[in-house]
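Enquirer: Could you look at this predicted model? Sequence included:
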Amino acid sequence: MAENSVTLREARAHLSDHINQAEQGTPTVITRNGVPVAAIVPVADLEALEEAADVMLAREAEAVLAEGGPTVTMAELLADLFSERDENVA
């Protein structure tokens, strides 16, 4: 699979072309000041990446639990989540 690299300006000017390329299986890396910052990828690639990340996280969680690692109750988890949300809103 070939990979294209374009500047942000080029990506804006030819967005539909890069989307068409993604539909054909070719990702486009977008650079800003010569540094890769984003990519337009086929949806199948994104879904595969998300699935792989989920598998890795599940394996890490299983390893922590197998080692007798820390666990939390659902109430503790919810309390932490809501306190983080409240902090971000304030």
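Expert: On my side now, so go ahead.

Enquirer: alpha carbons only for contacts and neighbour counts from here, please
Expert: Fine.

Enquirer: chain center to the longest helix out of those in the chain: distance?
Expert: Using DSSP state H to define each element, the chain has its longest helix at helix 43-66. Distance, stretch centre to chain centre, for helix 43-66: 12 Å (C-alpha atoms, centre = their mean, to the nearest Å).

Enquirer: Output the contacting helices and strands for the very next helix or strand once past that helix.
Expert: Remark: after helix 43-66, the chain's next helix or strand is helix 74-89, criterion DSSP states H and E. Using 3 or more C-alpha pairs under 8 Å, 6 or more residues apart in numbering; DSSP states H and E as the contact test, no helix or strand touches helix 74-89.

Enquirer: okay, pairing it with this:
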Amino acid sequence: MSTRKVGIEDARKRLGDLVTAAQQGADIILTRNGRPVARLIPYEEPADES
């Protein structure tokens, strides 16, 4: 899995591309003023507990 750091301002312009990258397995770290503040990762459906 690859990890990419992206500034919030850049992420606003490229959200669709970042979501696609996350769907394909990328780990996207969102930064504000150069500091990590959030992570965009692929969604995994919770296991059915029935």
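Expert: Good, I have the coordinates. What you are looking at is a predicted structure, and each value in this text was computed from that prediction instead of being measured.

Enquirer: In structure 1, point out the residues matching stretch 16-33 of structure 2.
Expert: Using TM-score structural alignment, stretch 16-33 of structure 2 corresponds to residues 16-33 of structure 1.

Enquirer: buried ones in that stretch?
Expert: 18, 19, 21, 22, 25, 26, 27, 28, 29, 30, 31 (16 or more other C-alpha atoms under 10 Å).

Enquirer: quick one: which of these is nearest to residue 42 of structure 1?
Expert: Set against residue 42 of structure 1, the nearest of those by C-alpha to C-alpha is residue 22 (4.7 Å).

Enquirer: contacting residues around the closest residue to that closest one other than its chain neighbours?
Expert: Excluding the flanking residues, the one nearest residue 22 of structure 1 by C-alpha to C-alpha, 6 or more residues apart in numbering is residue 42, at 4.7 Å. Each residue near residue 42 of structure 1 by C-alpha atoms under 8 Å, 6 or more residues apart in numbering is listed here: 22, 23, 24, 25, 26, 27.
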